[in-house]
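Asker: Just to be clear, the model below is a prediction. Sequence and coordinates:
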Amino acid sequence: MSTVTTEELSATTLLRFATAGSVDDGKSTLVGRLLHDSKSILTDQLEAVERASASRGQEGPDLALLTDGLRAEREQGITIDVAYRYFATPRRRFILADTPGHVQYTRNMVTGASTAELTVILVDARNGVVEQTRRHAAIAALLRVPHVVLAVNKMDLVKYEETVFAAIAEEFTAYASELGVPEVTAIPISALAGDNVVDPSANMDWYGGPTFLEHLETVPVSHDLAHCHARLPVQYVIRPQTAEHPDYRGYAGQIAAGTFRVGEQVTVLPSGRSTKIAGIDLLGTPVDVAWTTQSVTVLLEDDIDVSRGDLIVPSKDAPPTTQDVEATVCHVADAPLTVGHRVLLRHGTRTVKAIVKDIPSRLTLDDLSLHPHPGQLVANDIGRVKIRAAEPLPVDSYADSRRTGSFILIDPSDGTTLTAGMVGESFASPEPVKDLSDEDGWDF
């Protein structure tokens, strides 16, 4: 087990990262090797893996079992669900999302990478860049993940040849650059043998860069969201109505970004009513200032109508509200998304009825060309959509805020998540919208 002390943990930064790659590229083995060699697993966990490996006739421990926790995953030898792991070294704390490689579960990569500051994309050195590699790179670019690591795995199976690594790194970096990925760090590894995962490889003396763990520990990470556009999605209205607080009315939620202060002029959206913050309660204690990721209860000076789904913002920095949203999306459901599709749009804590007005284009992963007006998006497609919501929504650009610039589309009949969207452009004065109302009450 790691020997990190409480004092050391308090001084370290946190890195959220996700792994992605094709089936059998070795993601789970890499994560298992990372946890094992960095001494971040408990003795009983290792013993359980050793027993499970022995029962399957394997001579040594199968480190992939440290993350493939579902019975179906172990039986099939693939990752299905997103496996989250928490570990630490003396230099940094980590939250890892190990995402599936099978194309059927690409939707889970969107989930795992949506909050990541770094994405690790694995490539089998024998196969090079494949379609799923390009899809994962496109999703990382779409989600605006700041750092991408290309881990060229199974170098032991290509005799640790530098030319093999160099060719894959060059092809992937060129593709990622076209997508707009700001930074790619390529590292040759063998997760099974442990080369360049935690310890430098004696088999690749031609590589002079950091090991995988060294890069994770030193990559610059910024969590300074306190100076972003301040946003508080209201999750719950609190009215205890006790003898001690007969008139208490508070609006609770987790601050999505920015900082709020007592006395600050704020606006409640989408109504547009303005007031001032009369108080802020944090864990039941009054405070003068609260900032992003803190869960707080805000009290307002004026008695105005505020309910779940509303957004509290500084009056001087309020986003526009619009019923028409244009976004880039990744379609994650098996059923296609079509023009005229009636959906529920969930933005923050607000859910409204909406209609897919148009699908202007679909991205072709091979050459990054756009297929105009495809009419529909099928599972794992990336494309542009125009959506008309039944009510005004206060949306930010995803480039400005990953929290309030994103949304999901939901099937109203069974609650299935259909599409994950990133707002690219919201237009307050759009072209005339075709009347898509019907007898079911979807009259916008």
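Answerer: Thanks, I have the structure now.

Asker: use CA for all of it now, contacts and neighbours both
Answerer: OK.

Asker: Mind listing residues that contact the helix or strand encompassing Q45?
Answerer: Assessed by DSSP states H and E, Q45 sits inside helix 43-55. Identification of contacts with helix 43-55 by C-alpha atoms under 8 Å, 6 or more residues apart in numbering yields 1, 59-63, 65-66.

Asker: After it, heading C-terminal, what element do we hit next?
Answerer: Using DSSP H and E, the helix or strand that follows helix 43-55 towards the C-terminus is helix 71-76.

Asker: what sits up against that following helix?
Answerer: Contacts of helix 71-76 (C-alpha under 8 Å, 6+ apart): 65, 68, 79-80.

Asker: export those residues to CSV and tack on neighbour count?
Answerer: Output for the contacts of helix 71-76, formatted as CSV (neighbours: other C-alpha atoms under 10 Å):
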residue, neighbour count
L65, 24
D68, 24
T79, 26
I80, 22
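
Asker: Relative to K353, which of the residues you listed is nearest.
Answerer: Nearest to K353 out of those is I80 (C-alpha to C-alpha; 31.0 Å).

Asker: separation between the closest one and H147?
Answerer: I80 sits 24 Å away from H147, going by C-alpha to C-alpha, to the nearest Å.

Asker: What is the neighbour count of L283?
Answerer: Neighbourhood size, L283 [other C-alpha atoms under 10 Å]: 11.

Asker: for comparison:
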Amino acid sequence: MSTNETEANKYLDMDLLRFTTAGSVDDGKSTLIGRLLYDSKSIFDDRMEAIEESSKKKGDEYTNLALLTDGLSAEREQGITIDVAYRYFSTPERKFIIADTPGHVQYTRNMVTGASTANLAVILVDARNGVIEQTCRHAFIASLLQIKHIVLCVNKMDLVDYSEEQFHKIKDEFKTFSSKLDVPEIHYIPISALYGDNVVEESDNMPWYKGSTLLYTLENVQVSGDYDHVDSRFPVQWVTRPQSTEYPDYRGYAGQIAGGVFKPGDEVVALPSGFTSEIKEIHTFENEEEEAFSPMSVTMTLEDDIDISRGDMIAKPDNQPTVGQDIDMMVCWLNKEPLDPHGKYAIKHTTKDARCVIKEVKYKVNINTLHRVEGDKEIGLNDIGRIKIRTTKPLFYDSYKRNRKTGSIIIIDEYTHETVGAGMIL
């Protein structure tokens, strides 16, 4: 095997961390990501030269690293982030996918989109302002979406003379709020994204800080235990029938494993039929696998030719998901038109398409205080509330807290086909 092939295989086998950035307007999210990309040598020279030239023309004292992520013309003109910007980079330790989400309240729904697949959330706080409403809002959403790791970056420390006292004041404020949340691991790092303090390199300006830099934290946070490797769940996305002379009777079931571990020889049950069989083979694109687990995408074959279609689920007989049509869930509303309390909507759950009717709006959540608002049950854009729905077909689900894939539901307007809500099953 050549050196290039060895390096390529090493890269493909590297661990992947998905993380999202959040914070209020002008807290420096885009600048921080630009700094990460720049200092980790993940920028092409011609791209960097173009940004340096643009900064010179505007008379900026420093290179505007935010231009590395703010890709829309409206973002560059207004100096704000509007859409979710995804960026990719790697270090010798890990591969990363970053979702840079907007800070404006009216774009909170975009944070839900960016954070829905994240393992970790980097929440920025302006060292001058401390913990504000948007800080609490983003931390609550991260907790609701079962992100188990938060890094609170106190940015712009250069503007408060790298004050240790100010950093600890903000840290204590956030600790008080986060004690109400369901987040097992929180890191606190004082940084200056503009100058690079504690982003990739340790800061000489804050000798009192003895913790890790942001990049070191991202490289070493352990997320493998965040996946559900206990409850075996395989939503069938596609039934493969090649119809070739080489494999005349081949019938494979393709999809992404949502939980647990599957091995050839395992007894499995197909839902909703309830028929059982054993796994014959498990294939990925290149190999036959001895075992497969979340989030691998595979094709399975079974020993018996049973009726399985898209939207069905393969599980273990002694550990099956809940099967039901009455679903109790939290919902983040993403549409300008408020939720119709008795409306009908299309839904998507794992690989299954169905329809539902809203049976009840139980309450809305005050994101700033985390209190239930029982009196006001109108759920509008960016609101979060608890609802109950009834579906036209039985769903095979777990609670969102147990499994983010089998516990999530997308709500879709039947007429406009817009995604209007993101649901998390309780």
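Answerer: Alright, I've got the coordinates. For clarity, every value in this text was computed on a predicted model and none was experimentally measured.

Asker: related to what we said a few turns ago, among the contacts of helix 43-55 of structure 1, name the buried ones.
Answerer: Neighbour-count burial (16 or more other C-alpha atoms under 10 Å) applied to the contacts of helix 43-55 of structure 1 gives 61-63, 65-66.

Asker: V296 of structure 1 corresponds to which position in structure 2?
Answerer: In structure 2, the residue paired with V296 of structure 1 is V298, using TM-score structural alignment.

Asker: residue ranges for the helices of structure 1, please.
Answerer: 6-11, 27-37, 43-55, 71-76, 106-113, 131-142, 162-179, 212-218 (DSSP state H).

Asker: which one of those helices lies closest to Q323 of structure 1?
Answerer: Among the helices of structure 1, the nearest to Q323 of structure 1 by C-alpha to C-alpha is helix 131-142 (22.8 Å).

Asker: what's next to the closest one, contact-wise?
Answerer: Identification of contacts with helix 131-142 of structure 1 by C-alpha under 8 Å, 6+ apart yields 20-22, 101, 103, 109-110, 113, 119, 121-123, 148, 175-176, 179-181, 328, 330, 365-366, 422.

Asker: Where in structure 2 does it fall?
Answerer: Residue span in structure 2 matched to helix 131-142 of structure 1, by TM-score structural alignment: 133-144.

Asker: Any idea how far the matching stretch is from the middle of the chain?
Answerer: Here the centre of stretch 133-144 of structure 2 is set off from its chain's centre by 14 Å, with C-alpha atoms, centre = their mean, to the nearest Å.

Asker: If you count neighbours, what's buried in that stretch?
Answerer: Result for stretch 133-144 of structure 2 [16+ other C-alpha under 10 Å]: buried residues 134-144.

Asker: cool, and stretch 320-337 of structure 2?
Answerer: 320-321, 326-335.

Asker: Where strands are concerned, which of the residues you listed count?
Answerer: Counting by DSSP state E, the part of the buried residues of stretch 320-337 of structure 2 found in strands is 326-333.

Asker: Could I get the contacting residues of I327 of structure 2?
Answerer: By C-alpha under 8 Å, 6+ apart, the contact set of I327 of structure 2 is 388-391, 425.

Asker: thinking again about what came up before, in terms of distance to W291 of structure 1, which of the contacts of helix 43-55 of structure 1 ranks first?
Answerer: Looking across the contacts of helix 43-55 of structure 1 and measuring by C-alpha to C-alpha, the closest to W291 of structure 1 is M1, at 34.0 Å.

Asker: For the spatially closest residue to G196 of structure 2 that is not a sequence neighbour, the count of nearby residues, please.
Answerer: Of all residues not flanking G196 of structure 2 in the chain, R35 sits nearest, at 6.6 Å (C-alpha to C-alpha, 6 or more residues apart in numbering). Residues near R35 of structure 2, counting by other C-alpha under 10 Å, number 24.

Asker: ditto for the one 3 residues further on
Answerer: For Y38 of structure 2, the neighbour count with other C-alpha under 10 Å is 17.

Asker: cool, and the one 5 residues further on?
Answerer: I43 of structure 2: 16 surrounding residues under other C-alpha under 10 Å.

Asker: Just tell me what it corresponds to in structure 1.
Answerer: Checking TM-score structural alignment: I43 of structure 2 goes with I41.

Asker: Could I get the contacting residues of the residue nearest the centre of structure 1?
Answerer: Residue closest to the average C-alpha location in structure 1 (C-alpha atoms, centre = their mean): S114, at 0.8 Å. Each residue near S114 of structure 1 by C-alpha under 8 Å, 6+ apart is listed here: 143, 145.

Asker: Could you do L124 of structure 2 as well?
Answerer: So L124 of structure 2 contacts 21-24, 27-29, 135, 152-155 (C-alpha under 8 Å, 6+ apart).

Asker: now do K364 of structure 2
Answerer: Neighbouring residues of K364 of structure 2 by C-alpha under 8 Å, 6+ apart: 372-374, 376-379, 383-386.

Asker: One more pass at 7 Å, please.
Answerer: By C-alpha atoms under 7 Å, 6 or more residues apart in numbering, K364 of structure 2 lies in contact with 372-374, 376-377, 379, 384-386.
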